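J.: Structural data only, the sequence is not supplied:
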């Protein structure tokens, strides 16, 4: 008998389209001989709808991201712990059974999905799911608290100034000047490089903050790190947690950093390659730091850890992403493929690990 997985994606954040493309990658990798697949999209307004599980429906077309439309039957997840039946409401208002669900693969990115909110909803009704729990998801989404966890674990991070809603930039300018120039201005709780600006002149700081606030009222002003941008994929199997070989991001052309356009819309401007020129000691250090970062926030299932490698061998942790992308350009599956773990095996491992994980506190 086939088990059933819900692939949950879309959502209310500015990363809605990225989540849809990630869903297309996951939907195409699930073994349909082992799994009954149900696709549930969350619209930009927050409505859960039953949508196509065809991977081709969730691809970038003519430079445009796919979107979960408001068409389709409303999905009702379980209402109490121990219930596995998911239902839909028809246009006529009739409630029908959809499927008994064994596990959810939530590939939501950004707030209202990757930040512990959906994880909490699933925990309330004892639904197993892929990826980190409530606290790790929330900490991984909020760069201020993520960096606090890293510092507590003894991991090196860039110096920063955090501006909360209503804080005066003028009152913090001495702290900002101490960071030096350039700085990066980032929404504290956003991903896919949304709302990030590189600032080389303090006169440009207010405009950069205004851009970040479009995505989050809490903003980080962060010291720029010089070095190679290195990523590592972390994978939890039932009995162990392992780190992949590191990869590297190199941007070209007009992109000063790995911004949204370079990630998803301008493939020619970015080179994604395995960092196989690193010596064994550096590779081991980056792997150790990645696993320590994973543990520092209490992550589960999977994560991508991004670091900067300076010319003197110093490694600084940039961030952890508790639900990395599975798009055609995403490094997470590429890193595992380079190590001999193909996309289909990777997705199967994530599903099996989620199924074998205990419910409740762990």
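T.: Yep, that arrived. Given the structure is predicted, the values throughout are model-derived calculations rather than measurements.

J.: Please make it C-alpha for all contacts and neighbour counts, starting now.
T.: OK.

J.: Touching the helix or strand harbouring residue 122 from outside, list them.
T.: In the assignment (DSSP states H and E), residue 122 maps to helix 117-124. Contacts to helix 117-124, defined as Cα atoms under 8 Å, 6 or more residues apart in numbering, come from residues 80-81, 111-113, 128-129, 132-134, 137, 359-360.

J.: List just the nearest of those to residue 206.
T.: For the contacts of helix 117-124, the minimum distance to residue 206 (Cα to Cα) is 23.8 Å, reached by residue 111.

J.: my guess is the closest one is in a helix, correct?
T.: No: using DSSP: H, G, I helix; E, B strand; the rest coil, the assignment for residue 111 is coil, not a helix.

J.: hmm, back to that, tilt between the helix or strand following the helix holding residue 122 and helix 117-124?
T.: Note on helix 117-124: by DSSP H and E, the next helix or strand toward the C-terminus is helix 134-141. Angular relation of helix 134-141 and helix 117-124 on a 0 to 180 degree scale: 170 degrees, by axes from the mean of the first three to the mean of the last three Cα atoms, to 10 degrees.

J.: okay, pairing it with this:
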């Protein structure tokens, strides 16, 4: 049987570059090499697409999440949109890499998870893992996602949205009156808790505003929800299924970037979460509803708060959740009966299925 050629696409210009490298490492090590021929395509921080032969030539310090780095390569890649058999050319030789059967994007954050990458691959007529352009764009924008989810009857945290042009008009006193303290300040279009601050005082507030605007032109200021942090994985296209939920018990003030990817003691994951059956069922149903409301396909992770009075509030949707060894998405499916290698196979199959329908 001929192997399918799968391009692992990772790295990128976003602050989540290192997370992406860790995800790519994990997927490459686990993917079935008897079934797939793998192309390693690493995007450096300047946006250049590079080709690598294996992990040793690709990653530096690949066992250290603090220091992991994309190595320089003497081979880069050019994409020929619309060409079916010679979509990718190796540079500087100009040699064709042949037809790519599917791309597995692992480019987290801006230009990878926000619809930009998906639009490029759609235009190039290449199947790819994960949600399409619309779902990726609206899910990445926390402000837009909240509006759509709320309109569909799903609970979201109260928040205020500000653009960079409004920066000088943002008043701590007015925001505090509406949202209370503590509150969270977030870039509207980033994941992995990049640029997020939990603030209580006036000084912290303006520091958090400035920090968030370093990452985006639009930010949201959100009320702090007192409750358990619950996450649920969704998998599928037209008929998605949801996993058992998991719970995050953080050692810090919130589930920060370091707690997710750097500090192994930064958070404790309880998988599956210890919950009553009726609550588990509600989480699974609302995760699928959110997935459908935002027109997701392939995969997504839905993050909730569960309050003391058992109300579920959606925190955010992640359309290309991390695939690192500490990542919740594959762990949730593992306890739900789908092992890591099988999960990768399923995602690739869903990508090809979706592409065939959309042609």
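T.: That came through, no problem. Computed from a predicted structure; not experimentally measured.

J.: Can you tell me which of the contacts of helix 117-124 of the first structure are buried?
T.: 111, 113, 128, 129, 132, 133, 134, 137 (16 or more other Cα atoms under 10 Å).

J.: looking at the second structure, where would I find the counterpart of the lengthiest helix in the first structure?
T.: In the first structure, taking DSSP state H as the definition, the longest helix is helix 280-296. Mapping helix 280-296 of the first structure onto the second structure (TM-score structural alignment) gives residues 277-293.

J.: Quick check: the matching stretch compared with the first structure, mean distance?
T.: Stretch 277-293 of the second structure: mean distance to aligned residues in the first structure after superposition is 0.7 Å, counting by mean Cα distance after the TM-score superposition for the first structure.

J.: who's in contact with that stretch?
T.: Contacts of stretch 277-293 of the second structure with the rest of the structure, by Cα under 8 Å, 6+ apart, involve 148-149, 152, 154, 232-234, 240-245, 297, 300, 302, 310, 312.

J.: same check, this time on stretch 167-179 of the second structure
T.: Contacts for stretch 167-179 of the second structure (Cα under 8 Å, 6+ apart): 158, 159, 160, 162, 202, 205, 206, 222, 223.

J.: nearest to residue 37 of the second structure, of those residues?
T.: residue 222 (44.7 Å).

J.: what's the counterpart of the closest one in the first structure?
T.: Superposed on the first structure with TM-score structural alignment, residue 222 of the second structure falls opposite residue 222.

J.: tally of neighbours for that match?
T.: 22 (other Cα atoms under 10 Å).

J.: what's the closest non-adjacent residue to it?
T.: Using Cα to Cα, 6 or more residues apart in numbering and skipping the chain neighbours, the partner closest in space to residue 222 of the first structure is residue 160 (4.2 Å).

J.: So which other helices or strands are in contact with the strand ranked longest in the first structure?
T.: Longest strand in the first structure, counting residues (DSSP state E): strand 228-237. Taking 3 or more Cα pairs under 8 Å, 6 or more residues apart in numbering; DSSP states H and E as contact, the helices and strands that strand 228-237 of the first structure lies on are strand 240-243, strand 247-251, helix 280-296, strand 302-309, helix 331-338, helix 343-356.

J.: The same query, at a cut-off of 10 Å, please.
T.: Counting by 3 or more Cα pairs under 10 Å, 6 or more residues apart in numbering; DSSP states H and E, the packing neighbours recorded for strand 228-237 of the first structure are strand 240-243, strand 247-251, strand 270-274, helix 280-296, strand 302-309, strand 315-321, helix 331-338, helix 343-356.
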